[in-house]
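Asks: Everything below, folded, please.
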Amino acid sequence: MTKEVHINDIQPLLGDDSILIDVRETDELLETGFVPGAVHVPMSTLTVEDNALTDNKDKTIYVMCRSGKRSLNVQTFLLEHDFDAVNVAGGIIEYEGDVNRLQ
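Replies: Sure, this is the predicted structure:
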C-alpha cells in the first residue's frame, strides 16, 4: 500500500524516526534549493545499498522530487525492498517554506 503526504505538511512529520530524501539531480537543487534537513540522494545513483538508505532502514523514508512523480517511482522501489517509504506529493514546485541553497 502506498502512502503519501503533501510537501507543505512534511515538517511536523520529520524527527528521529524519519528522514526526508530528495531524489532530484544536483543541477535541480542548484536551481531551486532544497527543503532544510533533506538528504540528497539523486535518483540516477540510488541503490538499496546507499548509506542514506541502509543507515535509516528502521525509519520512515519520505521521498521528494520536483513534482512528486519521480518520488512515487522511488517510493515503489523502496517498498519493494522492505523500506517504510512515503511519497511526498507536490514536490519542490509546491513547497511554500524556506529553502537551503547548495554552496
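Asks: going forward, measure contacts between C-alpha atoms and count neighbours the same way
Replies: Will do.
Asks: residues touching the closest residue to residue 57 other than its chain neighbours, list them.
Replies: In space, and not counting its chain neighbours, residue 57 is closest to residue 83: 6.2 Å by Cα to Cα, 6 or more residues apart in numbering. Applying Cα atoms under 8 Å, 6 or more residues apart in numbering to residue 83 gives the contacts 57, 58, 60, 61.
Asks: Next, the structure of the following sequence, for comparison with the previous one:
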Amino acid sequence: MPKLKITAADLVAEARGQIPELTTEEAIARHGDPDTIIVDIRDVRERQKSGFIPGSVHAPRGMIEFWVDPDSPYHKPVFDQPGKSYLFHCASGWRSALTVARLQDMGFEAAHIRDGFTDWVKQGGPVEQDPAKD
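Replies: Here you go, the predicted model:
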C-alpha cells in the first residue's frame, strides 16, 4: 500500500484543534443537565457489549450528518432543539472528534468527550446495560 498523505491520527489531531472538548469529569458533571444532549455515535454492538450513558441518544456515525441536516429526509428532531448543548462521544474520542469537526463545518455546534466512553466508565460515570444483551 502506498504511504498515505495524512494518517487517521493526523485527522483526529487536526479535528481536536478545531472543536470544543470536555474532559470526562466535565462530561460526568453535565450528565443529567436537561439542556445537554449526550449523543453516542458508537456502533449498536458496542453499546450492547459495554453499555451506554443513561439518557444518551444513539446516532450511528454513518448517519449523523443526515440526521442533523433539517433538509435531509433522514433528519431527526432530537437534533433540532434550540438552546440545547450537544455532547458527542465514541469509545475513545477519535470518531467523535472527527464527527464534531464535520458537524461544525455544517454549522451545527457541538462538543465531544475527549477520552470517550472508555474513560467515562473508568472514571465511574453512570452506565446502563442494554437489556437485549442477555
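Asks: quick one on the thing from earlier: and in the second structure, which of the contacts of residue 83 of the first structure remain?
Replies: Shared with the second structure under both residues aligned by TM-score structural alignment, their matches' Cα atoms under 8 Å, the contacts from the contacts of residue 83 of the first structure number zero.
Asks: hmm, which of those residues are the buried ones?
Replies: When the contacts of residue 83 of the first structure are checked for burial by 16 or more other Cα atoms under 10 Å, the buried set is 57, 60, 61.
Asks: any chance of the residues you listed in a markdown table, plus secondary structure and distance to residue 98 of the first structure?
Replies: Formatted as a markdown table, these follow (DSSP: H, G, I helix; E, B strand; the rest coil; distance: Cα to Cα, whole Å):
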| residue | secondary structure | distance to residue 98 of the first structure |
| --- | --- | --- |
| 57 | coil | 28 |
| 60 | strand | 23 |
| 61 | strand | 21 |
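Asks: residues in the first structure aligned with stretch 86-95 of the second structure?
Replies: Mapped onto the first structure using TM-score structural alignment, stretch 86-95 of the second structure spans residues 61-70.
Asks: gap between the two ends of that stretch?
Replies: Using Cα to Cα, to the nearest Å, the end-to-end distance of stretch 61-70 of the first structure comes to 15 Å.
Asks: re the thing from before, and which of the buried ones among the contacts of residue 83 of the first structure is nearest residue 32 of the first structure?
Replies: residue 61 (21.8 Å; Cα to Cα).
Asks: Now do the buried residues in stretch 49-65 of the second structure.
Replies: Within stretch 49-65 of the second structure, the residues that count as buried by 16+ other Cα under 10 Å are 50, 51, 52, 53, 56, 57, 58, 59, 60, 61, 64, 65.
Asks: just stretch 90-103 of the first structure next, same as before
Replies: Here stretch 90-103 of the first structure shows 90, 91, 92, 95 as buried, counting by 16+ other Cα under 10 Å.
Asks: quick one: the strands in the first structure?
Replies: Listed in chain order, the strands of the first structure (DSSP state E) span residues 3-6, 18-22, 39-40, 60-64, 84-89.
Asks: Tell me which of those approaches residue 77 of the first structure most closely.
Replies: Using Cα to Cα, the strands of the first structure put strand 84-89 closest to residue 77 of the first structure, at 9.1 Å.
Asks: Would you confirm that residue 127 of the second structure contacts residue 55?
Replies: No - applying Cα atoms under 8 Å, one finds residue 127 of the second structure not in contact with residue 55, separated by 9.8 Å.
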